[in-house]
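Student: Using only what follows, build the 3D model:
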Amino acid sequence: MARFVTWEDEVLRLSPPLDSCPALVLNADFRPLSYFPLSLWSWQDTVKAVFLDRVNILSHYDQTVRSPNFEMRLPSVISLKEYVQATRRPAFTRFNVFLRDSFTCQYCGTGFPTHELTFDHVIPRSRGGRTTWDNVLTACSACNLRKGDKLCRECGMHPRLEPFQPSAFELQENGRQFPPNFLHESWRDYLYWDSELDS
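Tutor: As a prediction, this is how the structure comes out:
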């Protein structure tokens, strides 16, 4: 038996899936909680936060969610009602080291995807060097292998920047160099990137 296509079927076919409708999350001062990765919540977390009255809705998608007795346009931009203080001392992680160094090998100056980067101990561990902010920097595999367990002066490889402990603000600023591939148009008024956005 042939099935007739209704207008509801057509709307569902043309509507983006709900999972492609995350909300941009801003702090109470209307700045993103983070730039890299961009602070996004799933539509489920966003709807829950709206019901708990923890956020203000600043912009919407055209997409709507429904229950038997409720209908709501999905928020595309929300701001927290209570200000969340950024940590002053970011965690020492491999990702944060790469972000501090702008995903660039500090020896050859080439940028790489995360999976092609390693980190190098300026003073090798075999010589008493520690795994700390001020002794670790981003390196590509080739430079890391070339340097090995030598000191910089022994191999003639000197880092472009001396390693240091960044503040949360410095990591945020570095994150602004890397806009994500997808930006909903409703987010653009709240994001300020260092690189030019496609129109």
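Student: Please count neighbours and contacts with C-alpha atoms only from this point.
Tutor: Noted.
Student: which residues of the chain fall in strands?
Tutor: Under the criterion DSSP state E, the chain contains strands at 23-26, 40-41, 55-67, 70-80, 117-121, 136-140.
Student: run this one through as well so I can compare:
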Amino acid sequence: MTVHFHATASPEACPALVLNADFRPLSYYPLSLWSWQDAIKAVFLDRVNIVSNYDKAVRSPSFEMLLPSVVSLKTYIKPSRHPAFTRFNVFLRDRFSCQYCGSRQDLTFDHVTPRSKGGMTTWENVVAACSSCNLRKSDRLPGEARMWPAHKPYQPTVNDLHQNGRLFPPNYLHDSWMDYLYWDSELEP
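Tutor: Model (predicted):
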């Protein structure tokens, strides 16, 4: 089937927010989004329910469909309790700031106990650090360098990362997504 998109807008500007079967986003950061093609394919394969649509449609000679802006999975996916140990997730846990000086520029990561002194590359020993602090600390222990992390490194839960991810929303949030992104946030009086 050949699908034509209405000429007034690009389909790439219409991603679909993907919710789990309990109507929570699969992920907050990065936000769980599918391209319009993947969303429509999932609809046709009967894997999702359409929760909300854009005002834009795709058409073929015999078919027309509004593009989904929010879809929910029909089958619940149990979220992992512990996120993968990745550079990005370390930065997210540490809120994209150097744990020694607070800078948000030129981030890398630092072993609190250097590997040369037996430190491991684990959640409990790695923190976000700017390049200059990392160079200044070098392969010394915090006491030797007189540099201590602002927060003790720890293994975050998926919920910890979701909470931190909410502090860094993506550049584009469609109005139809708002009811599903922050529904468990505290309400203003």
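Student: Quick check: TM-score for this pair?
Tutor: Superposed pair, TM-score by TM-score structural alignment, normalised by the length of the second structure: 0.91. Supporting alignment: 179 aligned residues with a Cα RMSD of 1.3 Å.
Student: Show me what residue 35 of the second structure aligns to in the first structure.
Tutor: Correspondence of residue 35 of the second structure to the first structure, assessed by TM-score structural alignment: residue 42.
Student: quick one: contacts for that match?
Tutor: The contact partners of residue 42 of the first structure, by Cα atoms under 8 Å, 6 or more residues apart in numbering, come to 19, 21-23.
Student: So for residue 13 of the first structure, which of the strands of the first structure sits nearest?
Tutor: Among the strands of the first structure, strand 55-67 comes nearest to residue 13 of the first structure, with 12.0 Å by Cα to Cα.
Student: quick one: the closest one aligns where in the second structure?
Tutor: Going by TM-score structural alignment: strand 55-67 of the first structure matches residues 48-60.
Student: Same question for stretch 78-96 of the first structure.
Tutor: The aligned range for stretch 78-96 of the first structure is 71-89, by TM-score structural alignment.
Student: Pretty sure residue 34 of the first structure sits against residue 174.
Tutor: No: if you go by Cα atoms under 8 Å, residue 34 of the first structure and residue 174 don't touch, sitting 10.8 Å apart.
Student: For the residue nearest to the spatial centre of the second structure, give its distance to residue 9 of the second structure.
Tutor: Nearest residue to the geometric centre of the second structure (Cα atoms, centre = their mean): residue 29, 1.2 Å. Here residue 29 of the second structure is placed at a distance of 26 Å from residue 9 of the second structure (Cα to Cα, to the nearest Å).
Student: Repeat that for residue 102 of the second structure.
Tutor: In terms of Cα to Cα, residue 102 of the second structure sits 41 Å off from residue 9 of the second structure.
Student: Likewise for residue 35 of the second structure?
Tutor: Where residue 9 of the second structure is concerned, residue 35 of the second structure sits at a distance of 15 Å (Cα to Cα).
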